[in-house]
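> Here's my sequence, what's the structure:
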Amino acid sequence: MPHLSSTATGVAQTDVAVGFGVPGFAHPLLAPTEWAELTRPDTPLHWVVLNIDNGPGDRPDPHCLDAAGRLRNAGVRVLGQLDVTYGARGFGELVSDAHRYLDWYLVDGFFLGRCPTERTALPEVARTVTTLRALLRDGSDDGHIVFGHGTHPHPGYADTADQLVTFAGPWSDYRWSQAAEWTADHPPERFCHLVHGMPGGHLDEALRVARWQGASTIYFTDRTDTGPAGDPWESLPGYWDEIVSRVGPGVSE
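From the prediction side, this is the model:
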């Protein structure tokens, strides 16, 4: 996945509340341990993505409803995944999916997967987000919106979402990646990095990369995207307990 070759933010953050953005597990019947683990007290979770079938699915799923309910009862923000397909999906389809997520699972916001990055797509994405926030505002607030770019987009996207995923890819790329210069104009709370294929022995190095580039929401896993499903996020990393202890409450990054 391409990354902009620009100078890193260059200033290590010492007072940033680092936590996890979980990009979604397998179905709760297939990954019951994973979903249960997310409700463990003092796990520093910023949000968890609920993705039933690359979206909300065709009908309510009681197992997903139970998993989402347990997370929300534990004070964890649950986001419904909307597949933007790099701008190919229409406004009506996305809003319809959003309605189903809200009606069936009472989500707290949305993760816009495969979000476009170019400036020309920004007006349509902004239009969609305006509608999503209006739908969410029928609840307690206007929710939380994350753009799943996976790389650095045009800087205008930072004015529309609460957070941008500016890296999603393998550790072999992440360890040499750099942040776009414009990210230095925003606090670390605005950025998220999702890294797969990362051996446990590199946790300290990976946390330094995230800190140096100014991202306070992270998810690191040793899983890869070469399995049968091609999805490295479907299960917990083998070093989950260790990384929770590294970034948990009271731990300064």
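> going forward, measure contacts between C-alpha atoms and count neighbours the same way
Fine.
> now the strands for the stretch 51-200 of the chain?
78-83, 109-113, 144-148, 163-170, 191-196 (DSSP state E, counting those that start in this stretch).
> how close does residue 25 get to residue 231?
Distance, residue 25 to residue 231, by CA to CA, to the nearest Å: 9 Å.
> do residue 57 as well
Residue 57 is 18 Å from residue 231, by CA to CA.
> Give me the three-state assignment for residue 29.
Secondary structure, DSSP: H, G, I helix; E, B strand; the rest coil: residue 29 is coil.
> Burial check on residue 185, number of neighbours?
Neighbours of residue 185 under the rule other CA atoms under 10 Å: 9.
> Look up how far residue 198 lies from it.
For residue 185, the distance to residue 198 - CA to CA - is 29 Å.
> To check against the first, give me the structure of this:
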Amino acid sequence: MTEAPAEERRLLVPLYAHPATHPEAWAQLQAVAPLLYGVVLNAADGPGHRPDPAFTEAAGRLRRAGVRLLGYTDTGYGRRRPRAVAADIRRHRRWYDVDGVFLDQVPSGAAVLPHYRRLVLIARTLGARTVALNPGTHPDPGYARLADLLVTFEGSWAEYRRAGVPPWTADHPPGRFCHLVYAVPDDCAEHVARTAERRGAGVHCAVPGDGANPWQSAPLTTGAVR
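This next block holds a predicted model:
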């Protein structure tokens, strides 16, 4: 298996499933490793209170396959204290040797930009080489200047088909934006990829899952692994 060029590593996978109960999904991630921008590691709505051996093993396998790992950290839409966010980042780094962080529950308004500027600085100081922010919608343009990757859509395939893109996104390279789409029919993976590309998002994920936690499966892919 040869590694795909960096520009083709465009799948960011938030796999919110335990390796012991969903081993097939984790195995599928290894199979498509050359196509992955990264995997969001989420042991317990964050790193949890102690290391989980199953996640340690799964993270190690992905790391050996060359996959970037981002530790899931809830920011509570700006309400969570920086000290608590920093503690989660430290645990992710110490327990699972992640490469970066995925800051979730990010608001879209400009008023809390200073707070998130501080969180991103904390993450980088603690060793995060990649920082992703997830407002799940197009936020104030200032957020695009903070993170390496900005999730500007998270929702269902039906919602994605109707979504729009504000003009300011054209001022940034596609590799800075990510679209996360769930409830995608098996035969629509290519459609999602083309739509993301057309809307200026160089990174995406399409999964078939739905419900309270749709992120329990490996992504739908558009072709054979190189």
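> where does the TM-score land?
Once superposed, the chains reach a TM-score of 0.92 (TM-score structural alignment, normalised by the length of the second structure), with 221 aligned residues with a CA RMSD of 1.7 Å.
> in the second structure, which helix has the most residues?
Longest helix of the second structure, by residue count under DSSP state H: helix 82-96.
> Okay, angle between that helix and strand 100-104 too, please.
Relative orientation of helix 82-96 of the second structure versus strand 100-104 (axes from the mean of the first three to the mean of the last three CA atoms, to 10 degrees): 140 degrees.
> which one of residue 25 and residue 231 of the first structure has more residues nearby?
Set side by side, residue 25 of the first structure and residue 231 show more neighbours around residue 25, with 22 against 16, by other CA under 10 Å.
> corresponding residue for that one in the second structure?
Under the alignment (TM-score structural alignment), residue 25 of the first structure pairs with residue 16 in the second structure.
> Then residue 156 of the first structure?
So, by TM-score structural alignment, residue 156 of the first structure is matched to residue 142.
> what's the mean deviation for stretch 92-101 of the first structure versus the second structure?
Its matched residues in the second structure lie on average 0.6 Å from stretch 92-101 of the first structure after superposition (mean CA distance after the TM-score superposition for the first structure).
> start and end residues in the second structure for that stretch, please.
With TM-score structural alignment as the criterion, stretch 92-101 of the first structure aligns to 83-92.
> Name the residues of the matching stretch that are buried.
85, 86, 88, 89, 90, 91, 92 (16 or more other CA atoms under 10 Å).
> for stretch 64-75 of the second structure, same thing?
65, 67, 68, 69, 70, 71, 72, 73, 74, 75.
> what's the most distant pair in these?
65 and 75 (29.3 Å; CA to CA).
> What residue in the first structure is paired with residue 41 of the second structure?
Checking TM-score structural alignment: residue 41 of the second structure goes with residue 50.
> Residue 180 of the second structure matches what in the first structure?
By TM-score structural alignment, residue 180 of the second structure lines up with residue 194.
> my read: that match touches residue 164, true?
No. The pair residue 194 of the first structure / residue 164 is not scored as a contact, 11.0 Å apart, by CA atoms under 8 Å.
> who's more crowded, those two?
Taking neighbours as other CA under 10 Å, residue 194 of the first structure and residue 164 compare with residue 164 leading, 28 against 25.
> Okay, the more buried one and residue 200 of the first structure: tell me how far apart.
Taking CA to CA, one finds residue 164 of the first structure at 25 Å from residue 200 of the first structure.
> And for residue 97 of the first structure?
Counting by CA to CA, the gap from residue 97 of the first structure to residue 200 of the first structure is 37 Å.
> same thing with residue 211 of the first structure?
Noted for residue 211 of the first structure: a distance of 18 Å to residue 200 of the first structure, by CA to CA.
> again, but for residue 108 of the first structure
Remark: distance between residue 108 of the first structure and residue 200 of the first structure (CA to CA) = 32 Å.
> rewinding a little: let me know the closest of the buried residues of stretch 64-75 of the second structure to residue 118 of the second structure.
The nearest member of those to residue 118 of the second structure, counting by CA to CA, is residue 75 at 12.0 Å.
> Correct me if wrong: that closest one contacts residue 103.
Yes. Counting by CA under 8 Å, residue 103 is a contact partner of residue 75 of the second structure at 6.3 Å.
> quick one on the thing from earlier: now tabulate the strands of the stretch 51-200 of the first structure in CSV and tack on distance to residue 222 of the first structure.
Formatted as CSV, those follow (distance: least, CA to CA, whole Å):
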stretch, distance to residue 222 of the first structure
strand 78-83, 23
strand 109-113, 21
strand 144-148, 20
strand 163-170, 9
strand 191-196, 6
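> Point out the most buried one among these.
A comparison of these by mean neighbour count, using mean count of other CA atoms under 10 Å, puts strand 78-83 on top with a mean of 27.
> before we move on, back to that, who's more crowded, residue 108 and residue 200 of the first structure?
Set residue 108 of the first structure next to residue 200 and count neighbours by other CA under 10 Å: residue 108 wins out with 23 against 17.
> residues touching the more buried one, list them.
Contact analysis of residue 108 of the first structure by CA atoms under 8 Å, 6 or more residues apart in numbering lists 77, 78, 79, 80, 136, 143, 144.
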